[in-house]
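Novice: Return a 3D structure for these sequence lines:
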Amino acid sequence: METLKVIKIGGQIINDPKKLSSFLENFATLKGPKILVHGGGKLATSLAKQMNITVTMKEGRRVTDAKTLDIITMAYAGKINKNIVATLQANYCNAIGFSGADGNTIVSKKRPVKEIDYGFVGDIKKVHTETLNLLIHLNIVPVFCAITHDTQGQLLNTNADTIASELAIAFSDNFQVELYYCFEKSGVLKSIQDETSVIKTITTKDYKTYIDQGIITDGMIPKLDNCFYAIKNKVRQIYIGMPDMIFDTTIPHTSIQK
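Specialist: Just a heads-up that it's a prediction; the model follows:
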């Protein structure tokens, strides 16, 4: 069975044009089927401030009202996505930019209001792979931003880590899927101040222990939740760390295992 790499980039890689350009130049050289998923970095927040639109965060997550959704769509599906596609084309990697609405690829449902109303935030219900399979077999690389849709004309802000995880799961019947979460750290760290304290392997049992001990906290928890959800749903291998780990397995990184 052929291997498919699903690679998500975020954090400071998106915010730093030089780091992003370097990553995309290397990504273009990767052989075989691949899908790229990107976050939004700080652009949406910066644009909101320029337009005097208040950015509201609750429990570390962005609240997406109608005005914020407009900005996110412009930033994620527009400027960031198209710049990434253009850079890949410049490196002889044929790519097409996607939101979940394009080709009806990712369908979500607006998150129900419970203790917190997150606004126009989508929880993924279905990934349609038919269009993507055609492109992949034509050696065209899909590049996904963090926007999905509900099939009723509504766009929804959707966590990019979750999009990567759901794409990886959706393709796991036809490919041996490797899922990579790339950001500016060398992996999951025992101490956030110590870049050398990389946890090489995390199992489900380890994960619960690290949370109880307060070693894994905050934004790393939803990322790892996506990892363990994917590994339980036939995704072959999952790695977290700096982008260079994709090209050199000796570089420190974290591996996720059942």
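Novice: When you work out contacts or count neighbours from here on, use the C-alpha atoms and nothing else.
Specialist: Fine.
Novice: which residues touch residue 163?
Specialist: Residues near residue 163 by Cα atoms under 8 Å, 6 or more residues apart in numbering: 37, 124, 146.
Novice: if I look at the last one, how far off is residue 189?
Specialist: Taking Cα to Cα, to the nearest Å as the measure, residue 146 falls 26 Å from residue 189.
Novice: quick one on the thing from earlier: return the closest of the contacts of residue 163 with respect to residue 242.
Specialist: residue 37 (15.0 Å; Cα to Cα).
Novice: Could you check how many residues crowd around that closest one?
Specialist: By other Cα atoms under 10 Å, 26 other residues sit near residue 37.
Novice: and it, that one's in a helix?
Specialist: No: according to DSSP: H, G, I helix; E, B strand; the rest coil, residue 37 belongs to no helix; its state is strand.
Novice: The residue lying farthest from the centre of the chain: what's it in contact with?
Specialist: Distance from the C-alpha centroid of the chain, by Cα atoms, centre = their mean, peaks at residue 52 (27.8 Å). Counting by Cα under 8 Å, 6+ apart, residue 52 touches no other residue.
Novice: Could you also give me the structure for this next sequence, so I can compare it with the first?
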Amino acid sequence: MKPTLSIVKIGGAFLEEPGLVESFTEAFTALKGLKLLVHGGGKRATELSHRMGIEPRVVDGRRITDSASLEVAVMVYGGWANKTLVARLQAMGCNALGLSGADANLIRARKRPAGDIDYGFVGDIESVNVPAVSALLEAGFVPAFCALTHDGQGQLLNTNADTIAADLAAGLSQRYATRLLYCFEKAGVLEDIANPSSVIPRIDRAAYDQLRAEGKIAAGMLPKLHNCFQALEKGVGQVFIGAPEMLRPGHHIHTEIRL
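Specialist: Below you'll find the model as predicted:
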């Protein structure tokens, strides 16, 4: 039987408030078994961009990354966000190791070709170095990935953190029974965005198509759910969306994504 591995993605907004980062790091540290973390940092990157006179651009929940925006992403994702989170986890007794896709050639990507939209220095993942990530896990480390990959030719690439989490979960499903957990500020996917209690317990493709047609799913949730379905198709065992409390035993308020 394959050992269980939990891949947890956390939004960068949780790093902005001490109470939120503390509650998340406590829940993540208490999570039993092998685990790894993927984090964002978009909110702080947007704030820093404004301070530097760089106007951020986002299309359908995905960030346009020109050369100036890439510098900001590297500073925030690979620097402030990653090391702040690693330090907090170490304070909780969780032996986290901060990483980008370039470290140990862990995640290789290619620059997205320009089409109707030129996303700039945005990476589409080509491969996950499963043996190297497995070696870190089995050595007792908890990998903490920021939203940066590389092309193997010296170019860093901004890569959607949800996609990184999904591709890590899919690749590592070769060796582990993987479950993917997307943590954000709400308790799950909501039927009514104005009602925080309207959590949808399960969403399959048919339900997703209906919710999208009704306009109940939009903006940043669209690419997140797309990644969820792709992960399941590639062998990930379970996928959940919810607040960090869903990491705790016995907590059942979240949304499960099914094919």
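Novice: Tell me which of residue 146 and residue 189 of structure 1 has more neighbours.
Specialist: residue 146 (26 against 21).
Novice: Skipping adjacent residues, who's closest to the alignment partner in structure 2 of that one in space?
Specialist: Per TM-score structural alignment, the equivalent position to residue 146 of structure 1 in structure 2 is residue 147. Counting by Cα to Cα, 6 or more residues apart in numbering, residue 147 of structure 2 lies nearest to residue 161, which is 4.9 Å off, once chain neighbours are set aside.
Novice: again, but for residue 57 of structure 1
Specialist: residue 63 (5.8 Å).
Novice: which residues touch the counterpart of residue 190 of structure 1 in structure 2?
Specialist: Alignment note (TM-score structural alignment): residue 190 of structure 1 maps to residue 191 of structure 2. Counting by Cα under 8 Å, 6+ apart, residue 191 of structure 2 touches 198, 199, 200, 216.
Novice: List which of those residues are still in contact in structure 1.
Specialist: Mapped onto structure 1 and checked by both residues aligned by TM-score structural alignment, their matches' Cα atoms under 8 Å, these keep the contacts 198, 199, 200, 216.
Novice: check contacts around the second one.
Specialist: Meaning residue 199 of structure 2. Residue 199 of structure 2 touches 187, 188, 189, 190, 191, 253, 254, 255, counting by Cα under 8 Å, 6+ apart.
Novice: at 6 Å instead, please
Specialist: Residues near residue 199 of structure 2 by Cα atoms under 6 Å, 6 or more residues apart in numbering: 188, 189, 190.
Novice: any idea how far it lies from residue 177 of structure 2?
Specialist: 26 Å.
Novice: Counting neighbours, what do you get for residue 49 of structure 1?
Specialist: 12.
Novice: Please name the nearest non-neighbouring residue to it.
Specialist: Closest to residue 49 of structure 1 by Cα to Cα, 6+ apart is residue 55, at 7.8 Å.
Novice: Look up how far residue 14 of structure 1 lies from that neighbour.
Specialist: 19 Å.
Novice: So between the two, which is more surrounded?
Specialist: The neighbour count for residue 55 of structure 1 versus residue 14, taken as other Cα under 10 Å, is higher for residue 14 (23 against 15).
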